[in-house]
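K.L.:
fold the following, please.
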Amino acid sequence: MTALDERVSTRMTTRQKLILVLLLGSQFMLAVDFSILNVALPVIGEGLGFALADLQWVATTFALAAAGLTLLFGRVADLFGRRRLFIAGMALLAVSSLAGGLATSPSMLLVARVAQGLATAIVTPAGLSLLTTSFREGPLRARALGLNGALMSAGFTSGAVLGGLLTELLSWRWAFFVNVPVAAAVLLAAPVLLAESRPDRRPKMDLPGAVTVTLGLLALVFGLTRAGEHGFADTVALGSLAAGAVLLVAFWFAERRADSPLVPVAILQRPSVKWGNLSGLIAFATETSLVFLMTLYLQKVLGYSALATGLTFGVLGLGTVVGGVVAPRVLARLGDRRALVAGFAVQAGATASLALLGVASGWIWLLLTATFVGGVGNMIAIVGFMVTATSGLPDSEQGLATGLATMTQQVGITMGIPLMSSVVTAAMGHASGTAAVLHGVGVAVLVNAAMVLLGALLAGLFLRPSR
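P.N.:
Below you'll find the model as predicted:
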């Protein structure tokens, strides 16, 4: 390839830029939805009459639908048309967001959150597969995935900031209403910009695989959420986790026998898919749970308000944006595997430094610096995971690959907080007060860093080098 050909191959057309803006905007909005209501939960409870113990279902119902159904709709998008599913999901998101903003009872709000989670399960893999098929494998796709990862991660961290501002300045209802005009704009532009893609011959749907994987993921997410509230010794949590494991094993055997499997076993056995997704699971579980740990530190040790805590995480969001911008260059220079290892190494070092945090207010500068640097490293690892997990597969299987990657992302987000919460609780024992919280957070931070190092080790040992 000549230098001119290489420059042309890495230059986006005007249409590709418009497609990128459309898809990145929708993915950012979905990422914000994961966390935008967290700060507003107490106000929602007072406004609609939620019991304190039931408030967590506002987040749990969303997570159950989003994580449990993502893989299924990723494959459905491959079979029935990605653009069609993307548009249907965005329409559902607009309607459910409007319903959530107009809710007058807890049940109406929870139904709206389930519908929002369902819309996320439809739109996220369809949007990612449209992204990967719009940009061929190589520098252009790496750049697109880098920007996508940066905006999604920034969405997770900025959701709390946006939710706090909307709730304080307007009303918690605007945390729902803000989706409606964005979804409407996407619905107007998508039919014009996005090309439909589906196979000429539509195979039969793998019903046993769809049922076992969906129920298995629902049981797994519910068990993790329940464990985060009641501990991993809770019988309901253990039963749900065990049921999820049995169903996922049943899914594996169902796929081996199916004529048109939902997830072909051969794809699951590919090192890039298998180890790439495991790396992604670690990347999302550790960074999102670190936000939880630093929230405990800021509010319980330094005495920050919820809004001030959310604003503090703006620095982490900035770090993820920087990481997403530089990640394609890092991948081009180092290759997928070494970029993953390097990103994890930076994240682990920054995370481990947070174990030094103390009770004085001046420690906030260490927190800001470490979360920024760790955000850069984490985003390099996430982009490395996305590129690795979607590489080497034909366009006909990109919905499946992105569905797997999205499922990994959402399960990682769900499992990280219960794990770190249990570590904090165990480290605190029966003690209470500022010193006990600081000790529990410090121990959990070191466990978090160790998990990141494990991700670096697994990626370095089992992923094949690529450039």
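
K.L.:
from here on, contacts and neighbour counts on C-alpha atoms
P.N.:
Noted.

K.L.:
hang on, Ala327 packs against Ala144?
P.N.:
No. Ala327 is not in contact with Ala144 according to CA atoms under 8 Å; the separation is 10.5 Å.

K.L.:
please give me the structure for this one as well, since I'd like to look at both together:
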Amino acid sequence: MSALTAAPTAAPPRSAHRWVALSILALAQFLIVLDASIVNIALPVLGEQLHMGTAALAWVITAYVLAFGGLLLLGGRLADRYGHRRVFLIGTAGFVAASALAGFSSTSEMLLAARALQGVSAALVAPAALALLTQLFPDAKERTRALGVWGGVAGIGSAAGVLLGGVLTATLGWQSVFFVNVPVGAIVLIAIPLLITRDGARSPGRLDAAGAVTVTAALVALVGAFSAVERVGFLHPLPAILLVVALAFGIVFIAVERRTPEPLVPLTVFRNRDLALGNVVMLLGGAAMVALFFALSVYMQAVLGYTPLITGLSQLPLAGALVLVAGVVPSLIARAGVRPALAGSLIVLAGGLVWLAFAPADAVFLTQLLGPTLLIGIGLGGAVVAATQLGVDGVAGGESGLAGGLINTSQQIGGAIGLAVLGTVAALRTAALEADGAAVADAVTGGFAWLFVGAAVLAFVGAVAVAVWPRR
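P.N.:
The predicted structure is shown next:
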């Protein structure tokens, strides 16, 4: 089935309350996004109680990221093959079970296994949920509004992780950052079968096992390579070896897909120029966004001396702006078009990041941080919604799970690359300033200034790509 089909060919899953169903799907997406950041604040306490060293603690994050990023394409294709609703429910049930297992963990091995299972489950949930959204809202205007809700909820999850992680860890212990997923996930499992009564038509044929194995290996190696850079640096042989492995599996994957009559990822899907552009922009935006949230949280705590709770509260204006804009941008897209809205959002994001780069080591929040973070929230809100719409528009119903997997994979790969590259740039700049005799706080601030400027460059490159990319 061609990815260039203008509208879903299968009847959408029936739901008498589509907007309620959307809120439940968005709740599941919120859990997945939240889980990528909420654990960070709990790591010190968790490590002390489970006797985990720094290297082992890094794997608490890496185990989730590797499984999630590496299996997203396979998860999307499984949803197309076996039913979006079915795979979504299986993934949600797995995520709830893995979260409970993580909360009950008494050893590091048990926790790491649970985190990997969380990542596997999330890789099923994310593309299936986005596919269900596109089929629940076949009308272009309604779909744009729905994606606005989707983007706003995802933004809340990114920013809320720091705040909720600090509050839950301080009041209920590190286990609570995992247990909080259980009742919320249970609501999703109960509500979705009632709101979405059946699946749409499934893709026929066999699952491309060779393609699934090779692309998963390539993505895991790629995410692992850039995750390793954060731990050991660019000069260590491990990232280079993993990059070579990723390249080798990627070449094999392309060769397999060219010869397979029923490929996991039909390469013709990239003839859809909107889909290709949406993924390129999401790759760049994911790189800028993940590096930003990492640096902003560290800057507020390590340089400005904020507590985790105050850090979370300080990021609420950014999250609020993101949510409000995500709700407004669908109207802007309806009037001006998705590409102008996306380009404008990326330029606003770049402007906010450059402004933030001028924040000093003794910045006052109201006068020197509030403005740029609000501007960043506005840019991110518009960019996430518009890029996601480009990535799923014009895709056949039988390939909507694939489209969801692609756009989520682009964001995850972009995040891994952005954090590794821009984090290294910040570290090198900090070291250079310290060698020149700068105070530690000033040196760290100077390093993060380069990171923010680098993220702004990525956003600007995305805006240029939108302007010059050929239209469908």
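
K.L.:
what's the TM-score for these two chains?
P.N.:
After superposition, the two chains reach a TM-score (TM-score structural alignment, normalised by the length of the first structure) of 0.94; 454 aligned residues with a CA RMSD of 1.7 Å.

K.L.:
re the thing from before, more crowded one of Ala327 and Ala144 of the first structure?
P.N.:
Ranked by neighbour count (other CA atoms under 10 Å), Ala327 of the first structure and Ala144 place Ala327 first, with 30 against 26.

K.L.:
how about that one, what does it touch?
P.N.:
143, 146, 379-380, 383-384 (CA atoms under 8 Å, 6 or more residues apart in numbering).

K.L.:
want to throw those into a markdown table with secondary structure?
P.N.:
Converted to a markdown table, the contacts of Ala327 of the first structure look like this (DSSP: H, G, I helix; E, B strand; the rest coil):
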| residue | secondary structure |
| --- | --- |
| Arg143 | helix |
| Gly146 | helix |
| Met379 | helix |
| Ile380 | helix |
| Val383 | helix |
| Gly384 | helix |
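
K.L.:
roughly how far is stretch 392-405 of the second structure from the heart of the chain?
P.N.:
Offset of stretch 392-405 of the second structure from its chain centre (CA atoms, centre = their mean, to the nearest Å): 18 Å.

K.L.:
what lines up with Ala170 of the second structure in the first structure?
P.N.:
Correspondence of Ala170 of the second structure to the first structure, assessed by TM-score structural alignment: Glu168.

K.L.:
report the separation between that match and Ser158 of the first structure.
P.N.:
15 Å (CA to CA, to the nearest Å).

K.L.:
what of Gln398 of the first structure?
P.N.:
Following CA to CA, the distance that separates Gln398 of the first structure from Ser158 of the first structure is 29 Å.

K.L.:
next one: Leu215 of the first structure
P.N.:
31 Å.

K.L.:
the host helix or strand of Ala55 of the second structure packs against which elements?
P.N.:
Under the criterion of DSSP states H and E, Ala55 of the second structure resides in helix 54-82. Applying 3 or more CA pairs under 8 Å, 6 or more residues apart in numbering; DSSP states H and E, one finds that helix 54-82 of the second structure contacts helix 18-50, helix 84-103, helix 108-136, helix 209-232, helix 400-435.

K.L.:
I'd like the ones you listed as JSON lines, with distance to Trp355 of the second structure appended.
P.N.:
Formatted as JSON lines, those follow (distance: least, CA to CA, whole Å):
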{"stretch": "helix 18-50", "distance to Trp355 of the second structure": "25"}
{"stretch": "helix 84-103", "distance to Trp355 of the second structure": "39"}
{"stretch": "helix 108-136", "distance to Trp355 of the second structure": "33"}
{"stretch": "helix 209-232", "distance to Trp355 of the second structure": "26"}
{"stretch": "helix 400-435", "distance to Trp355 of the second structure": "17"}
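
K.L.:
buried deepest among the ones you listed, which one?
P.N.:
Comparing those by mean neighbour count (mean count of other CA atoms under 10 Å), helix 108-136 ranks first with a mean of 26.

K.L.:
contacting residues around the aligned residue in the second structure for Asp54 of the first structure?
P.N.:
Counting by TM-score structural alignment, Asp54 of the first structure lines up with Ala56 in the second structure. Ala56 of the second structure is in contact with Ser108, counting by CA under 8 Å, 6+ apart.

K.L.:
got it, and Leu318 of the first structure?
P.N.:
By CA under 8 Å, 6+ apart, Leu318 of the first structure lies in contact with 154, 372, 375.

K.L.:
so what does the last one match up with in the second structure?
P.N.:
Spelled out, that is Gly375 of the first structure. Aligned partner of Gly375 of the first structure by TM-score structural alignment: Gly377.

K.L.:
how much space separates its match from Ser297 of the second structure?
P.N.:
Distance from Gly377 of the second structure to Ser297 of the second structure, counting by CA to CA: 15 Å.

K.L.:
repeat that for Ala363 of the second structure.
P.N.:
Counting by CA to CA, the gap from Ala363 of the second structure to Ser297 of the second structure is 14 Å.

K.L.:
Ala431 of the second structure pairs with which position in the first structure?
P.N.:
Using TM-score structural alignment, Ala431 of the second structure sits opposite Gly429 in the first structure.

K.L.:
biggest separation within the contacts of Ala327 of the first structure, which pair?
P.N.:
Arg143 and Met379 (12.7 Å; CA to CA).

K.L.:
show me which of the two is the more surrounded one.
P.N.:
Legend: neighbour count by other CA under 10 Å for Arg143 of the first structure and Met379, higher for Met379 (34 against 23).

K.L.:
contacts only, for the more buried one.
P.N.:
149-150, 153, 320-321, 323-324, 327, 343.

K.L.:
inside strands: which ones of those residues?
P.N.:
Secondary-structure check on the contacts of Met379 of the first structure using DSSP state E: no residue lies within strands.

K.L.:
how about those residues in a markdown table, adding distance to Ala449 of the first structure?
P.N.:
Shown next, in a markdown table, are the contacts of Met379 of the first structure (distance: CA to CA, whole Å):
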| residue | distance to Ala449 of the first structure |
| --- | --- |
| Gly149 | 21 |
| Ala150 | 21 |
| Ser153 | 19 |
| Thr320 | 18 |
| Val321 | 21 |
| Gly323 | 18 |
| Gly324 | 21 |
| Ala327 | 21 |
| Gly343 | 13 |
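
K.L.:
surely Ala77 of the first structure and Leu85 touch.
P.N.:
Yes. Using CA under 8 Å, Ala77 of the first structure makes contact with Leu85 at a distance of 5.9 Å.

K.L.:
got any residues that touch both of these two?
P.N.:
Shared contacts of Ala77 of the first structure and Leu85 (CA under 8 Å, 6+ apart): Ala126.
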